[in-house]
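K.L.:
Next one to model:
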Amino acid sequence: MSASEVPPPGAPPPPSPPGDAVPSQQESVAELLRVVLGLTESLVFEFDAEGHYLSAWTHSDSLLVMPREAFLGRHISQTMDPQTAALTLESIQRVLARGQPDRFEYSVEVEGGRRWFSADATLVPHRPGVAFMVRDITRQKTLELSLLQADRLAALGTLAAGVAHEVSNPLGYISSNLHFIEEGLAELRRALGEAPGLERLAHTLEECEEALDEARQGTTRIRNVVGDLKTFARGEDTRPGDERADVRRAMEMSINMAMPELRHRARMVWHPEEVPLVRGSESRLGQVFLNLLLNAAQAIPEGAPEKNTVEARLRAEDGKVVVEIRDTGQGIPPENLKRIFEPFFTTRPAGVGTGLGLAICHSIIIAMQGELTVESTVGQGTCFRVLLPTT
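P.N.:
Just a heads-up that it's a prediction; the model follows:
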């Protein structure tokens, strides 16, 4: 452009040549907003006072329950569950009444599973409704739940270790006294054998010895359970990666602890094979196996243990240790199967289950660079499979 072609100050810029389209200011702002939303994993919605969508901005539709265009004009109750819709409407009314920002959290089922969100509502100058900045906080929420569960497990571990210690002391002298009685009865039997006409007393003595033997078996059982509790409660005392775990020992410890729950529901079938050690915490593995065994037991109603089984298998395969826990319980419906590893998801009544057990199991196995998968058929049973690397 020559000097004579330079536009005067204040003159509008010359039009762009044909084919060299320049985005409008509105298009540029919209594109910038999409970039920001993508970086922050956020969504922006705008509602009128009654809860109808006026606009929606997203980086992609992956976090939405339906395509973005389908929201416009709809009422919140048509796109969200009743609880979330009610929270949103209450937030809109508070913002309009007070003129102050508002915040609440909610969760919703989307294509990739259940996600947690934090919604910040505010008035926007020169706009007709209330705008919501919605952030995906699923990772933060999962971490919070894991930390909460870790604290609870630490407290439970301390309690279990204390109980185990308190039980060990009286168990020691009970065991010693039983041994003393056993020796005394043996001496008495020898004396009775030398005296004629005391057959009835000898029979009574034999029954006492049988009862004593059962008592000794009970104390041995208690000692084993106490030892398992101590192992379970000890937790990790080495740096990650330094510890080697005996998978068979962890499973057998868990079976011992789960038997009070299992024996009234099913027969326990255990198929162990010799497998190499794996890298990780044996107590953490025991926590996983115990949880899976208890879940298997609770999937089977009480009263017919001869008709049901909980089967555990241990083998080495393709450089990995494989553990399978299979039950003949009621099975898991397909719509629930994809969500069972989500924190707080449970099909049990309120107060019966927290929905954290399987989520914690999954995180423990993933931390050991392993895999935890599940297969289930309604009415036939469920199989959880744990794969752990040996190197």
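
K.L.:
from here on, contacts and neighbour counts on C-alpha atoms
P.N.:
Noted.

K.L.:
R248 and I325, how far apart?
P.N.:
Plainly put, R248 is 13 Å away from I325 if you go by Cα to Cα, to the nearest Å.

K.L.:
ok, now T238?
P.N.:
Distance from T238 to I325, by Cα to Cα: 28 Å.

K.L.:
what residues are up against the residue lying closest to P272 once chain neighbours are set aside?
P.N.:
Leaving aside its chain neighbours, P272 sits nearest to L314 (4.8 Å; criterion: Cα to Cα, 6 or more residues apart in numbering). Each residue near L314 by Cα atoms under 8 Å, 6 or more residues apart in numbering is listed here: 248, 271-273, 275, 321-324.

K.L.:
one more to line up against the first:
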Amino acid sequence: PDLQVVICTAFSDASWDNIVQRFGPTDRLLILKKPFDLAEVSQLALALTEKWQLARQARTRVTELAQSRADLAASLALARAVQEATADGLLVVGPDRKIVTANRRFLEMWKLPADAIAADHRTYRLRSVLDHVVDPDAVMTRINYLYEHPEETGNDELRLKDGRIIERWTGPVRSDTGHAQARLWWFRDVTVRRRLELDRAVVIERMAAMGRLAAGVGHEINNPLTYALGNIESLLESSAASGTPPPASELVERLQEARDGLARIRVIVRDLQNLARAEETHGEVDVQQVIEQAIQIASAEVRHRAPIVRRYQPVPPIMGCRIRLGQVFLNLIINAAQAIPEGQSASNRIEIAIRDTGTTIVIEVSDTGAGIAPEHLHRIFEPFFTTKEVGAGTGLGLSISRDIVAAHNGTLSARSAPGGGTTMTVALPHAERAPAATPPVVEPAPVSRRARVLVIDDEPLIARILQRGLARHQVVVANQARDALARIQRGETFDVIFCDLMMPDVSGIDVHEYLLREHPKVAERVVFMTGGAFTSKAKSFLATVTNERIDKPFSLSQINKLVDRHLELAR
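P.N.:
A predicted model of the protein is given here:
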């Protein structure tokens, strides 16, 4: 098919139309009529040879271009497959801010329709993305800056309104000459990773805070313990010396003082247990109550530096984790106290204000301390940044506090001036809940029946106080769980069983497992008493068991109400 044919003829009856009709139209067939000049033949041969060579080169080039096109299509298909296979969102935007390409994960991450890339709705797409972020103005400012500086890269995190945390990286896409011809945006959902990191950091900072507070807490416990023990010892000594008890009025006064001191210790221990507690449930949180507990824990740190001024307005509850929010407020109060030198309490103050803006609860912790230098103010939320002396802090407190508040869809900010004190502001959204009708409170009728109560506790003094407090009932005490189980095996029946959780040999968990297996109805009557679940097994057990639980120290009125409730349910 590539052969060039020249027909040489001396006959005039050769017709081109006949030749075309016979061979078809072609550019490779020529007629040369005799006589002809040898120079013409030579030139024709050269021209036809050059034409043949050019045609062959063209065909080769077309073949190469077809192969290049196929290779390019395969490369694009592979690149697209890789782009779609990644778990990250990818977006490429041209210099005119029009989308060049984006993968499916990007659309899913920002909840955009599948045709969002094909359609020319740049404003709509950007608005849809900004609708998801917590601080759209700041995000838009950063986007504009990066487009105005096409050579710059950026790496930050975006917090979304639905609680997700998206890591964002962006940089120029360069041509072979190094010119920035587009911008790549890379998005990765790091929510789970950040939450795990926050969980670890929260525990570390919480333990560090407890360590810093340990000496002060010892002081807070020793003071009420001193006058509680002092009153009891003086009563014992005066009774032993005279042989008769003191007058009733004096006896009541001293016992009330001792009780008040011990009740104060109970509050301190409870607050410390809340701070150290590993299990972190979410629900409605009374902000004022959480702040008051933080003040109580930090009181030894605060007392010698400044009085606390409270400016509380009535506010609705918020949804969140009481323990973690307590850690935030404790950190802010301790920071405020440490900004004020010791021994100048009369001329300083720490003010805590709570107010409701209608959509958010705002908590402000202000101090009259040294303030924060302007060059440090923008860095105070950075991990490990601190201006405190060595040993006074980990540098994680404010960073973790900000993350905790952000996890509650809130914000933590600071304003300060050197010598003018500092104000830390926490803003948290209202709890989103439907108003529930308040059921009428029906006081249970007093139960007059005498209950049969079993107390299982390896501490004889605790068992004895329960026996005294439940004097109107028949109380059986077992200081060993085996003895208690033996009574049940013999057929003895009990309306209520108070069982200590942590006991040697046979624990409260073992007792419950045995009763569930052998006497399931009796297992329902067990009330667990605990001074703290320290093992993972005990923590897991308390988190899953449906039986009632009372924390030590408990009041005798609690115990009696529990017995009455069990009798009422048994009617």
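
K.L.:
still on that earlier bit, which one's more surrounded, T238 and I325 of structure 1?
P.N.:
Between T238 of structure 1 and I325, I325 has the larger neighbour count (other Cα atoms under 10 Å), namely 21 against 11.

K.L.:
quick one: what's aligned to A406 of structure 2 in structure 1?
P.N.:
Here A406 of structure 2 is matched to I366 in structure 1, going by TM-score structural alignment.

K.L.:
Tell me, how many residues neighbour its match?
P.N.:
14.

K.L.:
With R234 of structure 1 as the reference, measure out to S281 of structure 1.
P.N.:
S281 of structure 1 is 10 Å from R234 of structure 1, by Cα to Cα.

K.L.:
elements contacting the longest helix anywhere in structure 2?
P.N.:
Criterion DSSP state H: the longest helix present in structure 2 is helix 191-242. Contact here means 3 or more Cα pairs under 8 Å, 6 or more residues apart in numbering; DSSP states H and E; on that basis helix 191-242 of structure 2 packs against strand 165-174, helix 248-276, helix 287-302, helix 397-407.

K.L.:
change it to 7 Å
P.N.:
Under the contact definition 3 or more Cα pairs under 7 Å, 6 or more residues apart in numbering; DSSP states H and E, helix 191-242 of structure 2 sits against helix 248-276, helix 287-302.

K.L.:
Tell me which of those helices sits nearest to R482 of structure 2.
P.N.:
Minimum separation from R482 of structure 2 across these (Cα to Cα) falls at helix 248-276, 30.3 Å.

K.L.:
So which residues of the stretch 451-571 of structure 2 form helices?
P.N.:
All helices of the stretch 451-571 of structure 2, identified by DSSP state H, counting those that start in this stretch, fall at 460-469, 481-489, 508-518, 520-523, 536-544, 556-569.

K.L.:
Equivalent analysis for structure 1, please.
P.N.:
25-40, 82-98, 138-193, 199-234, 247-262, 282-298, 334-337, 357-367.

K.L.:
ok so, going back, out of the helices of the stretch 451-571 of structure 2, which comes closest to V62 of structure 2?
P.N.:
helix 536-544 (73.4 Å).

K.L.:
For A45 of structure 2, grab the count of nearby residues.
P.N.:
A45 of structure 2 - counted by other Cα under 10 Å - has 14 other residues nearby.

K.L.:
mind checking how far it is from L29 of structure 2?
P.N.:
13 Å.

K.L.:
what do we get in structure 1 for V285 of structure 2?
P.N.:
Match for V285 of structure 2 (TM-score structural alignment): A245.

K.L.:
so who does its match touch?
P.N.:
A245 of structure 1 sits next to 277-282 when contact means Cα atoms under 7 Å, 6 or more residues apart in numbering.

K.L.:
Please name the spatially closest residue to it (chain neighbours excluded).
P.N.:
Closest to A245 of structure 1 by Cα to Cα, 6+ apart is E282, at 4.6 Å.

K.L.:
picking that back up, with distance to R452 of structure 2 and mean neighbour count added, can I get the helices of the stretch 451-571 of structure 2 in CSV?
P.N.:
Output for the helices of the stretch 451-571 of structure 2, formatted as CSV (distance: least, Cα to Cα, whole Å; neighbours: other Cα atoms under 10 Å):
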stretch, distance to R452 of structure 2, mean neighbour count
helix 460-469, 11, 16
helix 481-489, 13, 16
helix 508-518, 18, 16
helix 520-523, 13, 15
helix 536-544, 25, 12
helix 556-569, 9, 15
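
K.L.:
just so I know, which of those lies nearest V82 of structure 2?
P.N.:
helix 536-544 (43.7 Å).

K.L.:
In structure 1, point out the residues matching that closest one.
P.N.:
Residue span in structure 1 matched to helix 536-544 of structure 2, by TM-score structural alignment: none.

K.L.:
Now find how far off-centre that helix is within its chain.
P.N.:
23 Å (Cα atoms, centre = their mean, to the nearest Å).

K.L.:
go on, stretch 413-433 of structure 2?
P.N.:
20 Å.

K.L.:
With stretch 266-285 of structure 1 instead?
P.N.:
20 Å.

K.L.:
repeat for stretch 30-48 of structure 1
P.N.:
On Cα atoms, centre = their mean, the centre of stretch 30-48 of structure 1 falls 31 Å from the chain's centre.

K.L.:
Just the buried residues of stretch 373-385 of structure 1, please?
P.N.:
374, 376-377, 381-385 (16 or more other Cα atoms under 10 Å).

K.L.:
Quick check: the farthest pair among the residues you listed?
P.N.:
Longest span within the buried residues of stretch 373-385 of structure 1, Cα to Cα: T377 and R385, 14.8 Å.

K.L.:
Of S281 and R234 of structure 1, which one has the most company?
P.N.:
S281 (25 against 17).

K.L.:
Give the aligned equivalent of the more buried one in structure 2.
P.N.:
Match for S281 of structure 1 (TM-score structural alignment): C321.

K.L.:
Apart from its neighbours in sequence, what residue is nearest its match?
P.N.:
Nearest non-adjacent residue to C321 of structure 2, counting by Cα to Cα, 6+ apart: H282, 4.5 Å away.

K.L.:
coming back round to it: ok, and which of the helices and strands packed on helix 191-242 of structure 2 has the densest surroundings?
P.N.:
Among these, helix 287-302 has the highest mean neighbour count (mean count of other Cα atoms under 10 Å), at a mean of 20.

K.L.:
Let me know the angle separating it from helix 322-338.
P.N.:
Relative orientation of helix 287-302 of structure 2 versus helix 322-338 (axes from the mean of the first three to the mean of the last three Cα atoms, to 10 degrees): 40 degrees.

K.L.:
what helices or strands is helix 287-302 of structure 2 leaning on?
P.N.:
Against helix 287-302 of structure 2 (3+ Cα pairs under 7 Å, 6+ apart) you get helix 191-242, helix 248-276, helix 322-338.
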